[in-house]
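In: I need the structure of the sequence given here:
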Amino acid sequence: MERLAIMGVGSLGTILGAHIAQSGREIDLIDVNREHVDALKKNGARVIGQKEMLVPVNALTPDEMEGIYDLVFYMTKQTYNEAAFAQLKPHVGEKTIICTLQNGLPEIAVAEAFGENRTMGAPVGWGATWVEPGVSRLTTEVQDMFFTLGTVNGEITPEVYEIKEILECMCPVEISTNLMGLRWGKLLMNATFSGVSTALGCKFGDVMENDKSFRVLQVVGKECIDVSRAAGIRMEPSHGFDFDQRLDYWDEPSRLEAEKAYRFFWRPHLELVASMLQDLQKGRKCEIDAINGVVCETGRKFNVPTPMNDKVVEIVKKIENGELKYEFSNLDLFEV
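Out: A predicted model of the protein is given here:
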């Protein structure tokens, strides 16, 4: 694979692009934010936080794309899928692979647009925060970073190993034959800490430090587990951590054990600010429908109640519409 691109160069894409470019590979960093693209062109991609990097990169806007790409790491927010797919399609050939690194269950939409045989997924096991045009903060400690990579149907193709090698210029990559199970595990990660912290306008660590917000988070996670089981999905262990078993509970002793597991696994991510909250802070709509909303929608399909995820979606929608502010006092709206 020679012609590489990242479509949607936000906080995560900037950091991934910096690592791939630093490895010596040519890659186009594509984004609609002209100010960000100009900063990347002029100054390079700057990474701060858990790692310090400044790497020259080739950045461009979608209208500046040329030719066919062999591999596109698709990182555009799902709220912009329709427009981004239209921009990308002229640059997708018969053998182009689209590897989505989005949140939620993005492979469904990508496969519908480009074909299941060309769709791969790489759930991201690290976090980042947007700082300013051209600059992103890595919030996960380097030794705790990872990707997991797979295909929609579970087949391990030669292309999987090529993409693995590319991503490994940044951090370790695990290959899985159960991508959908991995996605549900990642969905649980996002629905809990990202969803709840977005509704409360805070960092992940702030949710963990408050007893009530932590109880809300655990119920959100419990609903994810119940829904995935009803849908016949077995959450795949991520980085050796079995969400389905470690985070489930049925009484107070088991809930306390699950709480310990949450605290252990999310310890490296306490300073993370959810990308959904970053969007709200910028006055944009966020991906709540593609995260907690997926849990609610799938729950309705399989007759599994999801009242806590419903409340998270409701609060975030009200923040988007200006009816509420993104502040910790929204915790009063939850009943546990």
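
In: make it CA atoms for all contacts and neighbour counts henceforth
Out: Fine.

In: which strands and helices lie in contact with the helix or strand encompassing D28?
Out: In the assignment (DSSP states H and E), D28 maps to strand 27-30. Here strand 27-30 touches strand 4-7, helix 11-22, strand 58-60, going by 3 or more CA pairs under 8 Å, 6 or more residues apart in numbering; DSSP states H and E.

In: give me that answer again for 6 Å
Out: Contact here means 3 or more CA pairs under 6 Å, 6 or more residues apart in numbering; DSSP states H and E; on that basis strand 27-30 packs against strand 4-7, strand 58-60.

In: what are the contacting residues of the longest one?
Out: Strand 4-7 is touched from outside by 27-30, 69, 71-75, with contacts defined as CA atoms under 6 Å, 6 or more residues apart in numbering.

In: ranges for the helices of the stretch 201-336 of the chain?
Out: 204-209, 211-230, 243-246, 252-266, 275-281, 292-301, 307-320 (DSSP state H, counting those that start in this stretch).

In: another sequence for comparison is provided below:
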Amino acid sequence: MKICILGAGALGCTIGATLSDAGHDTWLLNRSAAHVEAMNRDGLNVHDERGERRVKVQASTDPAEIGPVDLLVVLVKSFHTAEAMAGAMALVGPHTLVLSLQNGLGHEDILADAVGRSQVLAGKTYVGGVLLAPGCIRSGVTGKHTYIGELDGTLTPRVQAIANAFNAAGLATTVSDSILGTMWDKLLINVATGALTGITRLTYGQLYSEPLLKATALAAVEEAIAVATVAGVRLGLTHADATWNLASQGLPASFKTSMLQSLEKGSVTEIEFINGAVVRWGQRHGVPTPVNATLVACMKGIERAMADHPQEEANA
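Out: Model prediction:
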């Protein structure tokens, strides 16, 4: 299977390295020339529970160099989805399937506008990754599950074939007949940890050792569960404690959420697509979400300070 990871940062490289190791014709597409050059020159340096190793990968900054693929896995930041797809149409042929494994809600509609709804699949992954340096990642694959599915919930041979390929490569993957519920399940994980680590700048080990932060995380998740329940979403996770515990499984104490990693790189975050999505759905269905609204406000304040004083934030 010819596969391209659109947005091969920390998570994309983790998935891409696993698929490359399994023998798939896998391409890692990233805008950073330094990152791409390092991977092509030295291989991708992977740190995981097995130690440190180098994985031979194919990396590029140019979609035209890669050409049409069988599967395009979209992992760009939420706010870059439309722009990234507009620049990546050289990867899309008439039979290309486009699979979003992004955080938050709404990407599937943006992708459908770009390539047609019939070519779009949705999914969520609990695999973790941290970009340590150009061409170097910390990978968290063991014990972390990925869920994919058709937008209408039907169980088709094409989505099962992708799941089979991922499973054979070592990416534990299940086909979901309720991908919206699956997406909400992953949203709950991000609601529990993303904004709090961004605001506090704490790693997972630090976050999980602070009882006051746990209480805030549980309150945010409880709001999100209430919203999803009223909206009629079929959740797999129905208890905040279970969500909190699941969020940390298989990840080291040094792990940093993607939201914290974004801030450390001086980038805006996906807060509007995560806690912000809970707030918007809550408004739509008449469910109060004060904790999530507060987390969104705090993160937007940090982003504003970062924009106004970029050097100070970079040194924080």
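
In: once they're superposed, what TM-score comes out?
Out: Laid over one another, the chains give 0.90 as their TM-score (TM-score structural alignment, normalised by the length of structure 2), with 305 aligned residues with a CA RMSD of 2.0 Å.

In: ok so, going back, got CSV for the helices of the stretch 201-336 of structure 1, with distance to T100 of structure 1 too?
Out: Converted to CSV, those look like this (distance: least, CA to CA, whole Å):
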stretch, distance to T100 of structure 1
helix 204-209, 24
helix 211-230, 21
helix 243-246, 22
helix 252-266, 23
helix 275-281, 16
helix 292-301, 17
helix 307-320, 24
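
In: let me know which of these is the nearest to L88 of structure 1.
Out: The closest of these to L88 of structure 1 is helix 275-281. By CA to CA, the value is 23.0 Å.

In: that older thread, dump the helices and strands packed on strand 27-30 of structure 1 to TSV, plus mean neighbour count.
Out: Listed next are these as TSV, based on neighbours: other CA atoms under 10 Å:
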stretch	mean neighbour count
strand 4-7	24
strand 58-60	22
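
In: closest one to G150 of structure 1 among the ones you listed?
Out: strand 4-7 (17.8 Å).

In: in structure 2, what stretch matches that closest one?
Out: Under TM-score structural alignment, strand 4-7 of structure 1 corresponds to residues 3-6 of structure 2.

In: returning to what we had before: how far off centre is the strand holding D28 of structure 1?
Out: 19 Å (CA atoms, centre = their mean, to the nearest Å).

In: which residues touch it?
Out: 4-8, 58-61.

In: ok, 7 Å please
Out: For strand 27-30 of structure 1, contacts defined as CA atoms under 7 Å, 6 or more residues apart in numbering pick out 3-9, 17, 21, 58-62.

In: go through the helix or strand following it and flag the buried ones.
Out: Next along the chain after strand 27-30 of structure 1, taking DSSP H and E as the criterion, comes helix 34-43. By neighbour count, with 16 or more other CA atoms under 10 Å as the criterion, the buried positions of helix 34-43 of structure 1 are 36-41, 43.

In: and for E312 of structure 2, the neighbour number?
Out: Counted by other CA atoms under 10 Å, the residues lying close to E312 of structure 2 total 11.

In: excluding chain neighbours, what is closest to it?
Out: M306 (7.6 Å; CA to CA, 6 or more residues apart in numbering).

In: now the strands for the stretch 101-250 of structure 2?
Out: Taking DSSP state E, counting those that start in this stretch to define them, one finds strands in the stretch 101-250 of structure 2 at 120-125, 128-133, 136-140, 146-150, 173-175.

In: so which of these is nearest V227 of structure 2?
Out: Of the strands of the stretch 101-250 of structure 2, nearest to V227 of structure 2 by CA to CA is strand 120-125, at 19.5 Å.

In: tilt between the closest one and strand 146-150?
Out: Angle, strand 120-125 of structure 2 to strand 146-150, by axes from the mean of the first three to the mean of the last three CA atoms, to 10 degrees: 160 degrees.

In: who does strand 120-125 of structure 2 touch, helix- and strand-wise?
Out: Helices and strands touching strand 120-125 of structure 2, by 3 or more CA pairs under 7 Å, 6 or more residues apart in numbering; DSSP states H and E, are strand 97-100, helix 107-115, strand 146-150, helix 179-200.

In: mind putting those into a markdown table with distance to A122 of structure 2 and mean neighbour count?
Out: Compiled in a markdown table, these are given as follows (distance: least, CA to CA, whole Å; neighbours: other CA atoms under 10 Å):
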| stretch | distance to A122 of structure 2 | mean neighbour count |
| --- | --- | --- |
| strand 97-100 | 5 | 24 |
| helix 107-115 | 6 | 18 |
| strand 146-150 | 6 | 25 |
| helix 179-200 | 7 | 24 |
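
In: dump those into CSV; add distance to A293 of structure 2 as well.
Out: Converted to CSV, those look like this (distance: least, CA to CA, whole Å):
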stretch, distance to A293 of structure 2
strand 97-100, 26
helix 107-115, 21
strand 146-150, 28
helix 179-200, 11
